[in-house]
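> here you go, sequence then predicted model.
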Amino acid sequence: MNSFLLWFAPFLIIFICSLSLFILDGNKAKEEGRKRKTWITVLFIISFGLMMTAIVLSVLLLLLTIAIVQNM
């Protein structure tokens, strides 16, 4: 479990940072009456995709491990 957290932590940290940038820029843009900056939206989408990919791959690895152990 500890190694999983070490492997997953960078994806989670990048996602949390981009989410906070996304929210802060949205609030600031609303105050100034402008649209969100495009690069912040793109960063948020890419980091969300990377995190979801990491989650899906870890679940598939877990299922593969269970299948291998049951076939022994």
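Yes, it's here.

> switch to C-alpha atoms for all contacts and neighbour counts from now on
Will do.

> number of nearby residues for E31?
Close neighbours of E31, defined as other CA atoms under 10 Å, add up to 9.

> what about it, helix or strand, and which?
helix 2-32 (DSSP states H and E).

> what's the angle between the helix or strand following that helix and helix 2-32?
Next along the chain after helix 2-32, taking DSSP H and E as the criterion, comes helix 38-70. Between helix 38-70 and helix 2-32, the angle comes out at 160 degrees (axes from the mean of the first three to the mean of the last three CA atoms, to 10 degrees).

> which non-adjacent residue is nearest the residue nearest the centre of the chain?
Nearest residue to the geometric centre of the chain (CA atoms, centre = their mean): M51, 2.9 Å. Excluding its sequence neighbours, the residue lying closest to M51 (CA to CA, 6 or more residues apart in numbering) is F11, at 5.4 Å.

> next up, a structure to set beside the first:
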Amino acid sequence: MTQPNWQKSSFSSGGEGNCVELTASAPTHLHLRESDRPDEIATATPRALAHFLRALKSDSLSVRRH
């Protein structure tokens, strides 16, 4: 089995143990992890990840209190 080629986010601080990393195992599977917790990996499709990132940027995931 080939080792994944993890790439650090350009928004990461650059310090050890404080980076978001991304790799792909196929065109339909993206994997994310935090470098200080390399065994905890989230997997998503490119479309699902794009929707999630858009929601984060628009702040539509925040808890709304009435």
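Yep, that arrived. Because the structure is a prediction, the values reported are computed rather than measured.

> TM-score for the pair, please.
For these two chains in superposition, a TM-score of 0.30 is obtained (TM-score structural alignment, normalised by the length of structure 2); 33 aligned residues with a CA RMSD of 3.3 Å.

> next, the contact list for the residue nearest to the centre of structure 1, please.
M51 of structure 1 is in contact with F11, L12, F15, counting by CA atoms under 8 Å, 6 or more residues apart in numbering.

> make CSV out of those residues and add distance to L62 of structure 1 and neighbour count.
Formatted as CSV, those follow (distance: CA to CA, whole Å; neighbours: other CA atoms under 10 Å):
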residue, distance to L62 of structure 1, neighbour count
F11, 18, 19
L12, 19, 18
F15, 23, 21
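
> okay if I get these as TSV plus distance to V56 of structure 1?
Listed next are the contacts of M51 of structure 1 as TSV, based on distance: CA to CA, whole Å:
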residue	distance to V56 of structure 1
F11	13
L12	14
F15	16
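
> in stretch 30-41 of structure 2, what's buried?
Neighbour-count burial for stretch 30-41 of structure 2 flags L30, H31, L32, R33, E34, S35 (criterion: 16 or more other CA atoms under 10 Å).

> reformat these as TSV; add distance to K57 of structure 2.
Below are the buried residues of stretch 30-41 of structure 2 laid out as TSV (distance: CA to CA, whole Å):
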residue	distance to K57 of structure 2
L30	19
H31	20
L32	18
R33	19
E34	19
S35	22
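
> which stretches of structure 2 form helices?
Here structure 2 has its helices, by DSSP state H, at 46-58.

> in strands only, show me the buried residues of stretch 30-41 of structure 2.
Judged by DSSP state E, strands contain the following of the buried residues of stretch 30-41 of structure 2: L30, H31, L32, R33, E34.
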